[in-house]
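[1] Next input, structure requested:
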Amino acid sequence: MSNYKQGLDFAKSQDQNDPISSYRNQFHIPKDKDGNDWLYFTGNSLGLQPKATKEYINQELEDWANLGVEGHFEAKNPWMPYHEFLTESMAKIVGAKPIEVVIMNTLTTNLHLLMVSFYQPTKTKYKIVIESDAFPSDRYAVQTQLEFHGFNASEGVIEWKPREGEELLNIDDLETILEEQGDEIALLLIGGVNYYTGQYLDIKKIADLGHAKDCMVGIDLAHGVGNIKPDFHNSGVDFAAWCTYKYLNAGPGSLGGLFVHEKHAHNKDLKRFAGWWSHNKSTRFNMRQPLDIIPGAEGWQLSNPPILSMAAIKASLDMFNEVGMDALRAKSEKLTGYFEFLINELNNEKIKIITPTNPKERGCQLSIQVKDADKNLHKQLTEANIITDWREPDVIRCAPVPLYNTFVDVYKMVEKLKEILNR
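    Here you go, the predicted model:
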């Protein structure tokens, strides 16, 4: 859609014609002291709370109070198989088969557990490719994996960098890296959507390039899950991991999820760290059985899961299941397109959007670079109850989330930004 228009009336008309606008009412929107809704654009850091979440958690608190340990089997949603209640919805969101997905642990823990299996270096093929501006947690995970295996991290990490004077990654440069050093590379671990620029990378192309050089390919989808359609199964990536507290609105520090491609589902010879929950469900309580790994992603589980966190995830995933990723993605592309249009209409030389202009190449985040800015601009937005995210040295990250942000939110945010810049 390119026929955006200036003015509040246009924003209001878009909201009136938005088929999923009613879902905003299913969230708690923080308010200022006068009772006005904040303009909340930080779903890329922490999603807002669905109103249903309290009810879902209270159900488990009630069952715990009334049933004690019997809740594992007798609760309304029995705790023993609770993670299974999330699998199908989560698989739809990431484009996977149910056997390929499980909710467990947290993001970086899952990345480490997956690298136990999928990072199997040799003396000559041990290097790991990451984005030059990968999220710090990914960088630290990769660095310590290399050191754990006895390699020098400064030699073992290969950075896929933007070209001189550019902010975005070019897939041709990754191809060049693999052509030149593929025989030394064991793993590609790439953020599907870059946290800083919001660039949505071609996951299938990355998998194809890596596999052509006999490398394993993993994706960190923290900034993409719930706002892009990664189509993991068809992409062919070996594994992926993500968190649920950003676009999936599951609460601060909530559990993560992981994907292991079906081609690895029945390979019990893959090295892994195992625990009680990795073992065959039918004999798990016999206690003295030798390890019998569950097929699929469930085979990477370690322990019985925290039910209260899973209840919050279930509240959100039930909503996602109702809305569907097609509707969310369609609105997201319109929202970021409208946001981009308004920013460009400011004609302000100080500001530049570093996120790709093609809506198909970005998540629901726009990263606005402000020339000669310091954190004071972000502070002034926050004081106006416009909640964005500052990233050094000069970028404001804004994520209009399709489930609860509106076109009017975007309009008001840009009007306030214009006012601050003109002071």
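[2] drop to CA atoms for contacts and neighbour counts, all remaining ones
    Will do.
[3] Just the buried residues of stretch 205-212, please?
    For stretch 205-212, the neighbour count (16 or more other Cα atoms under 10 Å) marks 206-211 as buried.
[4] for the closest residue to K314 other than its chain neighbours, what are its contacts?
    Of all residues not flanking K314 in the chain, L86 sits nearest, at 6.1 Å (Cα to Cα, 6 or more residues apart in numbering). Residues near L86 by Cα atoms under 8 Å, 6 or more residues apart in numbering: 103, 313-314, 317.
[5] which among the buried residues of stretch 205-212 gets closest to N152?
    Checking those against N152 with Cα to Cα, the nearest one is G210 at 22.0 Å.
[6] continuing past the host helix or strand of that closest one, what's the next helix or strand?
    Under the criterion of DSSP states H and E, G210 resides in helix 203-212. Once the chain leaves helix 203-212, the next helix or strand it forms, by DSSP H and E, is strand 216-220.
[7] how far does that next one sit from the chain's center?
    Averaged C-alpha coordinates place strand 216-220 at 14 Å from its chain's average position (Cα atoms, centre = their mean, to the nearest Å).
[8] Show me the contact partners of that strand.
    Contacts for strand 216-220 (Cα under 8 Å, 6+ apart): 118-119, 138, 186-192, 203, 206-207, 210-211, 237-242.
[9] In strands only, show me those residues.
    Mapping these onto strands (DSSP state E) picks out 186-191, 239-242.
[10] For the residues you listed, work out which two are farthest apart.
    By the measure Cα to Cα, A186 and W242 form the most distant pair in the ones in strands among the contacts of strand 216-220, at 21.5 Å.
[11] on that earlier part again, how about the secondary structure of the residue nearest to K314?
    Following DSSP: H, G, I helix; E, B strand; the rest coil, the label given to L86 is helix.
[12] What are the buried residues along stretch 327-340?
    Neighbour-count burial for stretch 327-340, with 16+ other Cα under 10 Å as criterion, is recorded at 328-329, 331-340.
[13] again but with stretch 63-83, I slipped
    With burial defined by 16+ other Cα under 10 Å, the residues of stretch 63-83 counted as buried are 63-64, 71-72, 75, 77-80, 82-83.
[14] Likewise for stretch 225-238?
    Buried residues in stretch 225-238 (16+ other Cα under 10 Å): 225-233, 235-238.
[15] same thing with stretch 235-252?
    Using 16+ other Cα under 10 Å as the test for burial, stretch 235-252 gives 235-251.
[16] Burial check on D269, number of neighbours?
    Other residues lying near D269 total 9 when counted by other Cα atoms under 10 Å.
[17] no wait, N58
    N58: 13 surrounding residues under other Cα under 10 Å.
[18] Another sequence for comparison is provided below:
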Amino acid sequence: MSFHHSLEFAQQLDAQDPLAKYREEFHYPQHNGKDVIYFTGNSLGLQPKRSQKFVDDVMKDWKEMAVEGHFYAEKPWWDYHERLAEGLSKIVGAKKEEVSVMNTLTVNLHLLMVSFYRPTGKRIKILCEEKAFPSDQYMLQSQARYHGFNPEDVIEEVKKRDGEHFWRTEDILDKINEVGEELALVLMGGVNYYNGQVLDMEAITKAGKEVGAKVGWDLAHGVGNVKLNLHDWGADFAAWCSYKYMNSGPGNASGIYVNESYLGQKDIPRFEGWWGTKKETRFLMQPEFDPIDTADAWQLSNPPILSVAPYLASLELFDEVGMDALVQKQKSIVAFLEFVLKEIDKEVDSTFEIITPEERGCQLSVFLHGEGRPLFDYLMKNGVITDWREPNVIRLAPAPLYCSYTDMYNFGQILKEGILSK
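    So this is what the prediction gives:
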């Protein structure tokens, strides 16, 4: 599509957008009585209006039934989390039984590494991307030390080429083959938090498996953002948070995927707890663990229902819209944002450098050469909520469920005003 740099054109795109009505499903922070332009769904998604009822229902059941709510609530707490599995399986490209909801992201990655990082002989190494998200780095380092290794001897990083801001797939594949029979685990962020790059997860998974390694994905920035096919790709495991593109609320429950080939196994290495046992035998209080035949076997304790409730509310929205429609708008609105940035760049004495490659989801990361933190502060003071990363990068994530093309145009005008007002 050919874009035009005008408010009227942006409004025309909104009028033609089949997802435009979903803006009314969300609450927006206000600035001078107007909705803000919200670019930080890659950090915390906006609150769906329907979330309140889901939480209120749980509070009402707790008030009126107390412990009996586990079995007699309209949505009994006993199996509440199971209601999320089908919707999540569609979003991550998995079978329903391969998905579960529990804990938080880094907790789940640690638990999954118990099962899938099993160093033996010379196969001890872990492959990740250079400058992975700090929590992933800390997790991998601590796992290496737990197994008695020096992290520097075990963790291999795939680096970007000099002068480039993204990873090349061929470099990742070459590194996998170079480490080869020493490689125990590939664990990377499927969508990079800093530059917004979507890695070729299918090719990387295939290459890792071919050298005999297990392959897992941190999908904090991937779930609800890009099209995933974890089962068909043959990934061993994955985990994600739910409060970014999934709009479930701050610090909310995480999700996991475990490939069906590992389900129903009693002898798989795993930290185990009561809620991972089969429902039929759970209250018999048996001394031996009897795993559920699904990814729920990795659950330790009963899920936090007040945390899971808004996640279920958001999943209703995703189920109504479908990932294909979301991805279609995502591509269009991000392309329009890129167009707006380039048009503004022509009008001001600054240079914008988009460091996000074409393999991307909702996010554009932009170097603002010649600009500093005062420009970010100007944006925030004028109703644009975005994210600043040192030294001079802003991350812009126009989530397709609630961002509009008019937002993109208006952002460009505010950006231009901020630069020219110096």
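[19] Can you pull the TM-score for these?
    With the length set by TM-score structural alignment, normalised by the length of structure 2, the two chains reach a TM-score of 0.97; 418 aligned residues with a Cα RMSD of 1.1 Å.
[20] Return the distance of the alignment partner in structure 1 of Q299 of structure 2 relative to G71 of structure 1.
    Mapped onto structure 1 by TM-score structural alignment, Q299 of structure 2 lines up with Q301. Distance, Q301 of structure 1 to G71 of structure 1, by Cα to Cα, to the nearest Å: 21 Å.
[21] L169 of structure 1 matches what in structure 2?
    L169 of structure 1 maps onto W167 in structure 2, by TM-score structural alignment.
[22] can you give me the strands for the stretch 301-422 of structure 2?
    Secondary structure of the stretch 301-422 of structure 2, counting by DSSP state E, counting those that start in this stretch: strands at 351-354, 364-369, 384-385, 387-389, 393-396.
[23] The last one aligns to what range in structure 1?
    Read it as strand 393-396 of structure 2. On structure 1, the counterpart of strand 393-396 of structure 2 by TM-score structural alignment is residues 395-398.
[24] With the second one instead?
    With TM-score structural alignment applied, strand 364-369 of structure 2 matches the range 366-371 in structure 1.
[25] roughly how far out does the matching stretch sit from the chain middle?
    Here the centre of stretch 366-371 of structure 1 is set off from its chain's centre by 21 Å, with Cα atoms, centre = their mean.
[26] residues in contact with that stretch?
    Stretch 366-371 of structure 1 has contacts (Cα under 8 Å, 6+ apart) with 196-198, 336, 340, 350-355, 394-399.
[27] with structure 2 superposed, average distance for the host helix or strand of S13 of structure 1?
    Assigned by DSSP H and E, S13 of structure 1 falls within helix 8-16. The superposed helix 8-16 of structure 1 is, by mean Cα distance after the TM-score superposition for structure 1, a mean 0.4 Å from where its aligned residues fall in structure 2.
[28] Please identify the buried residues of that helix?
    For helix 8-16 of structure 1, the neighbour count (16+ other Cα under 10 Å) marks 11-12, 14-15 as buried.
[29] Helices of the stretch 251-400 of structure 2, residue ranges please.
    For the stretch 251-400 of structure 2, helices defined by DSSP state H, counting those that start in this stretch occupy the ranges 279-282, 305-321, 323-347, 373-381.
[30] thinking again about what came up before, how big is the angle separating the helix holding S13 of structure 1 from helix 325-345?
    Orientation check (axes from the mean of the first three to the mean of the last three Cα atoms, to 10 degrees): helix 8-16 of structure 1 against helix 325-345 gives 170 degrees.
[31] contacting residues for the equivalent of K96 of structure 2 over in structure 1?
    Mapped onto structure 1 by TM-score structural alignment, K96 of structure 2 lines up with P98. For P98 of structure 1, the contacting residues are 87-88, 91, by Cα under 8 Å, 6+ apart.
[32] conserved subset of these in structure 2?
    Here is what carries over to structure 2 from these, by both residues aligned by TM-score structural alignment, their matches' Cα atoms under 8 Å: 87-88, 91.
[33] I'd like those residues as TSV, with neighbour count and distance to I219 of structure 1 appended.
    Below are these laid out as TSV (neighbours: other Cα atoms under 10 Å; distance: Cα to Cα, whole Å):
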residue	neighbour count	distance to I219 of structure 1
T87	21	19
E88	17	20
A91	22	15
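[34] Just give me the match in structure 1 for Y409 of structure 2.
    Using TM-score structural alignment, Y409 of structure 2 sits opposite Y411 in structure 1.
[35] go on, V334 of structure 2?
    So, by TM-score structural alignment, V334 of structure 2 is matched to T336.
[36] try Q286 of structure 2
    Aligned partner of Q286 of structure 2 by TM-score structural alignment: R288.
[37] cool, and M113 of structure 2?
    So M113 of structure 2 corresponds to M115, using TM-score structural alignment.
[38] count of neighbours near its match?
    Look at M115 of structure 1: counted by other Cα under 10 Å, it has 21 neighbours.
[39] now do the one 5 residues further on
    As a burial measure, Q120 of structure 1 scores 16 neighbours (other Cα under 10 Å).
[40] With the one 10 residues further on instead?
    As a burial measure, the neighbour count of I130 of structure 1 was computed by other Cα under 10 Å and equals 21.
[41] how far away is it from I185 of structure 1?
    Noted for I130 of structure 1: a distance of 11 Å to I185 of structure 1, by Cα to Cα.
[42] E155 of structure 1 now?
    Between E155 of structure 1 and I185 of structure 1 the computed distance is 11 Å (Cα to Cα).
[43] Compare neighbour counts for these two and give me the winner.
    I185 (25 against 11).
[44] counterpart of the more buried one in structure 2?
    Aligned by TM-score structural alignment, I185 of structure 1 pairs with L183 of structure 2.
[45] Is there a neighbour count for the residue lying closest to its match once chain neighbours are set aside? I'd like the number.
    In space, L183 of structure 2 comes closest to K125 once its chain neighbours are excluded; the distance is 4.7 Å by Cα to Cα, 6+ apart. Per other Cα under 10 Å, the neighbour tally for K125 of structure 2 reads 25.
[46] ok, K125 of structure 2 - contacts?
    The contact partners of K125 of structure 2, by Cα under 8 Å, 6+ apart, come to 119, 153-156, 179, 182-185.
[47] Next up, the contacts around P119 of structure 2.
    Applying Cα under 8 Å, 6+ apart, we find P119 of structure 2 in contact with 125, 184.
[48] distance of it from P310 of structure 2?
    Between P119 of structure 2 and P310 of structure 2 the computed distance is 38 Å (Cα to Cα).
[49] Likewise for P134 of structure 2?
    According to Cα to Cα, P134 of structure 2 stands 27 Å off from P310 of structure 2.
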